[in-house]
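Novice: please work out how this folds:
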Amino acid sequence: MLITGLAGLVVAIVLVIALTRSDPPAPEARPSFDGDRALALAAEQVAFGPRIPGMPAHDSTRAWIVAQLRARGARVAELPVSVPHPREAGRTMEGTNIFASFDTTAQRRVLLAAHWDTRAVADNDPDPTKRFEPVLGANDGASGVAVLLEMARLLSENPAPVGVDLVFFDLEDMGEPGFGEDSSAVAYALGSAAFVRQHPGYRPAYGILLDMIGDRSLRIPKEGYSMQAAPAVVEMVWSAAARVGATAFAPETGAPIYDDHIAFLQNGIPMIDLIQTPFPDSWHTTSDTMDRLSAASLAQVGRTLVEVLWGIEAERATS
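Specialist: Next up is the predicted model:
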């Protein structure tokens, strides 16, 4: 991410977003998101090592994510990504997006997403001698994936009143300094941009992207581009957060972030980015390790998503 300005699996839907009513269903209608389980899922990813495209840990993690999803009964597709290098003729960057669907017959669909790759160089590390070391990505990568995998468990055990798709984007964190100003620099969010190009008929009602949502001092403002292009979705999610007491969701607008939601917004799909800003000091450093994560922070985000799917979407379905 950067601060700046299927077919075949699902059917196309109309872009209609129903906002909340003031009388949510009884809390017992919601499944219980387990923050400790999500934290353990993050630790399993980190144990593979840095998930850098082309490296063995990347392949092992892809297989592990797919196995986790299939064990939960999801319909899973592994979608290859091949992106030409902007500066090196003949060279491509290769990755895999992972698409998982629950209730594939539902016309109305909600997209939940995160990136699963990690950065090859800790170029923001305060120690210059460590800036060419890889990033473990406990927060920047594993945290969002962990929440999605715990949501997969809930979806398998408690069908939601809406179709839900989980997408795990690859090639998110390969961006180079100068991206946005230098056309020869490698861009961020390559996997999500490829996904949108490859599947123009995929039209979820809205999407929610998770990125760096596990820090012990979690604070998520309303990301700038999300507020510009999908304010109704932002307000719906913040309403859900208020219902469940998720105080990490700050009431003010934050910085605009170039992230995996941008390609969807550019394609007319209202997708928002849940991301901590300012970025935590572990961002793109060798200190992005498990000790920086909190089960309570992961649970705040997870409980909010539960309220969106089993609370707000249930209200829309019965209104």
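
Novice: for the rest of this, base every contact and every neighbour count on C-alpha atoms.
Specialist: Will do.

Novice: show me what the helix or strand L148 falls within is packed against.
Specialist: Using DSSP states H and E, L148 sits in helix 144-157. In terms of contacts (3 or more CA pairs under 8 Å, 6 or more residues apart in numbering; DSSP states H and E), helix 144-157 is packed against helix 35-48, helix 56-71, strand 109-115, helix 295-306.

Novice: how far off centre is the first one?
Specialist: When C-alpha coordinates are averaged (CA atoms, centre = their mean, to the nearest Å), helix 35-48 and its chain have centres 16 Å apart.

Novice: what angle do that helix and helix 56-71 make?
Specialist: On the basis of axes from the mean of the first three to the mean of the last three CA atoms, to 10 degrees, helix 35-48 is oriented at 150 degrees to helix 56-71.

Novice: now do the shortest one
Specialist: Interaxial angle of strand 109-115 relative to helix 56-71 (the same axes, to 10 degrees): 160 degrees.

Novice: next up, for comparison:
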Amino acid sequence: MRSSEHNPPRTLRSALLTLICIPTLLAYAPLSDSSLRRIPSGAPDLDAQTGALLAPLLIPRVPGTPGSEAAQRHFAGFFAALPRWRLEWQNSSSRTPATGDALVPFANLVFARDPPWARAGDVGRLTLVAHYDSLYEPEGFVGAVDSAAPCAMLMHVARSIDAALTRKWEAMEADGEAGLGLEEERGVQVVFMDGEEAWHKWSEEDSLYGARAMAESWETELYPAASTYRTRLESIDLFLLLDLLGGPDPTVPSYFPETHWAYRGMAKVEERMRKLGVLTTKPKSGVFLIDGDKEQVQRRAGNVGYVMDDHVPFLRRGVDVLHIIPGPFPPVWHSMRDDGDHLDRDAVDDWARIVAGFTAEWMELDEFMVGEKEERLEIRSREEL
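Specialist: This is a model prediction of the structure:
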């Protein structure tokens, strides 16, 4: 996420797909106040020193090193406790300016849940993304906001919606609604991307190693001819990328006119959570997500382009992107101060809740969100059966 680039022209086909899909996606209903209140806090597990989700990631995670492998095991172990999520590895290798002729391995981890009756090519997926690699230099760089904390947030999001997804799809099957085409098949996938950082100096070739490999692979991965989507790439309903989150008092603008409606949806979730007293932080501007009209977003995009990050290879192929990254960047960016001690614990938890609320709303889980007490009783009842 280094320089900026102006928006490339979308292909006619991509533009038509956008026009077709937006009315459908805009139709999802807001979560009720009770459901927003039920989005759980992840504060204990998102603590920098002791948190089960975050603390194990606060180590150097340079691709191809033991730290990177430890992060991969952490992700895999966490989702092993959520057995309905399937794991897919998307592997590649590349030379880098820092390693000469030696090939560096890059491993993207994809954890996905689809309706159990649906064929893969018929499911459009909300795609939640953060990169887990850290800088090669300076040696020992941890990268807490960049991007250990966003990865931990996505783990919390997956856990927060897991049971509700099960309830929704079981209810649809019980009511005979599964696979009838009464609504579009909708799934969710969490992508931990490798190789985002440059090894020497940010350039087209020295950056986004994992994202470039995945976008190229998914563009050519064809589904059966009768499928709703032609390729794996086309099945991405929205590419929601988190980066540089977890510092105090962030300001996150809307970067793309095409997905400003989705940005406004997340901003509304944050606004309502603050009014309900669900969130803890008190940012100077009142909110993290500074909502503006579409014309302001178009002017910003025309003047400054967009931040270079893992979404770029997907954006250039016509994928709709919602980029949640502060502007300006946090002051600790790419410094040794980007560590657990400089995280704002409340901001980390609030971001996790906001993204979980947005995801639950997108997946239409309103009537399937229950409180922690009810969920414990439900689990105990199932175990007794």
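
Novice: any idea what the TM-score is?
Specialist: Here the TM-score for the pair of chains, by TM-score structural alignment, normalised by the length of structure 1, is 0.80; 288 aligned residues with a CA RMSD of 2.7 Å.

Novice: just to revisit the earlier point, ranking the helices and strands packed on helix 144-157 of structure 1 by burial, who's on top?
Specialist: Among those, strand 109-115 has the highest mean neighbour count (mean count of other CA atoms under 10 Å), at a mean of 26.

Novice: give me the helices and strands touching that one, please.
Specialist: helix 144-157, strand 163-169, strand 206-211.

Novice: how about 6 Å then?
Specialist: strand 163-169, strand 206-211 (3 or more CA pairs under 6 Å, 6 or more residues apart in numbering; DSSP states H and E).

Novice: which one of those lies closest to T4 of structure 1?
Specialist: Shortest distance between T4 of structure 1 and those, using CA to CA, is found for strand 206-211: 16.0 Å.

Novice: and that closest one, which stretch of structure 2?
Specialist: Aligned by TM-score structural alignment, strand 206-211 of structure 1 corresponds to residues 238-243 of structure 2.

Novice: what residues does the matching stretch touch?
Specialist: 126-130, 147, 150, 320-325 (CA atoms under 6 Å, 6 or more residues apart in numbering).

Novice: make TSV from these and add distance to V269 of structure 2 to it.
Specialist: Shown next, in TSV, are these (distance: CA to CA, whole Å):
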residue	distance to V269 of structure 2
L126	17
T127	18
L128	17
V129	19
A130	20
S147	23
P150	18
D320	20
V321	18
L322	15
H323	16
I324	14
I325	17
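
Novice: list just the nearest of these to S94 of structure 2.
Specialist: Lowest distance from S94 of structure 2 to those (CA to CA) belongs to A130, with 20.3 Å.

Novice: what's the match for that closest one in structure 1?
Specialist: Checking TM-score structural alignment: A130 of structure 2 goes with A114.

Novice: what of G195 of structure 2?
Specialist: By TM-score structural alignment, G195 of structure 2 lines up with L171.

Novice: quick check: its match is in a strand.
Specialist: No - counting by DSSP: H, G, I helix; E, B strand; the rest coil, L171 of structure 1 is not found in a strand; it is coil.

Novice: for the helices and strands packed on strand 109-115 of structure 1, which one ends up most surrounded?
Specialist: Of all these, strand 163-169 carries the top mean neighbour count, a mean of 25, counting by mean count of other CA under 10 Å.

Novice: the match of G195 of structure 2: neighbour count?
Specialist: Other residues lying near L171 of structure 1 total 30 when counted by other CA atoms under 10 Å.

Novice: pretty sure it sits against A193.
Specialist: No - contact criterion CA atoms under 6 Å: L171 of structure 1 and A193 do not qualify, at 9.8 Å.

Novice: can you list residues touching both of those two?
Specialist: Between them, L171 of structure 1 and A193 share no contacting residue, judged by CA under 6 Å, 6+ apart.

Novice: returning to that earlier point: the match of strand 206-211 of structure 1: how far from the chain's middle?
Specialist: Counting by CA atoms, centre = their mean, stretch 238-243 of structure 2 comes out at 4 Å from the chain centroid.

Novice: go on, stretch 236-256 of structure 2?
Specialist: For stretch 236-256 of structure 2, the separation from the chain centroid amounts to 9 Å (computed by CA atoms, centre = their mean).

Novice: with stretch 136-156 of structure 1 instead?
Specialist: 8 Å.

Novice: residues contacting R212 of structure 2?
Specialist: Residues counted as contacts of R212 of structure 2 (CA under 6 Å, 6+ apart) are P313.

Novice: and the helices in the stretch 151-300 of structure 1?
Specialist: 190-198, 224-229, 231-243, 262-266, 295-306 (DSSP state H, counting those that start in this stretch).

Novice: and the second one, what's buried?
Specialist: By neighbour count with 16 or more other CA atoms under 10 Å, helix 224-229 of structure 1 contains the buried residues 224-227, 229.

Novice: do you know how far the residue sitting nearest the centre point of structure 2 is from F358 of structure 2?
Specialist: By CA atoms, centre = their mean, structure 2 has its centre lying nearest to L128, at 2.4 Å. When distance is defined by CA to CA, to the nearest Å, L128 of structure 2 is 11 Å away from F358 of structure 2.

Novice: TSV for the helices and strands packed on helix 144-157 of structure 1, including distance to G5 of structure 1?
Specialist: Conversion of these to TSV gives the following (distance: least, CA to CA, whole Å):
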stretch	distance to G5 of structure 1
helix 35-48	31
helix 56-71	31
strand 109-115	21
helix 295-306	25
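
Novice: out of the ones you listed, nearest to R91 of structure 1?
Specialist: R91 of structure 1 sits nearest to helix 56-71 of all these, at 19.3 Å, using CA to CA.

Novice: tilt between the helix or strand just after that closest one and helix 56-71?
Specialist: Next in sequence after helix 56-71 of structure 1, counting helices and strands by DSSP H and E, comes strand 75-84. Using the same axes, to 10 degrees, the inter-axis angle of strand 75-84 of structure 1 relative to helix 56-71 is 150 degrees.

Novice: give me the mean deviation of strand 75-84 of structure 1 from structure 2.
Specialist: Once fitted to structure 2, strand 75-84 of structure 1 is off its aligned match by 1.7 Å on average (mean CA distance after the TM-score superposition for structure 1).

Novice: by contact count, what packs against that strand?
Specialist: Counting by 3+ CA pairs under 6 Å, 6+ apart, strand 75-84 of structure 1 packs on strand 92-102.
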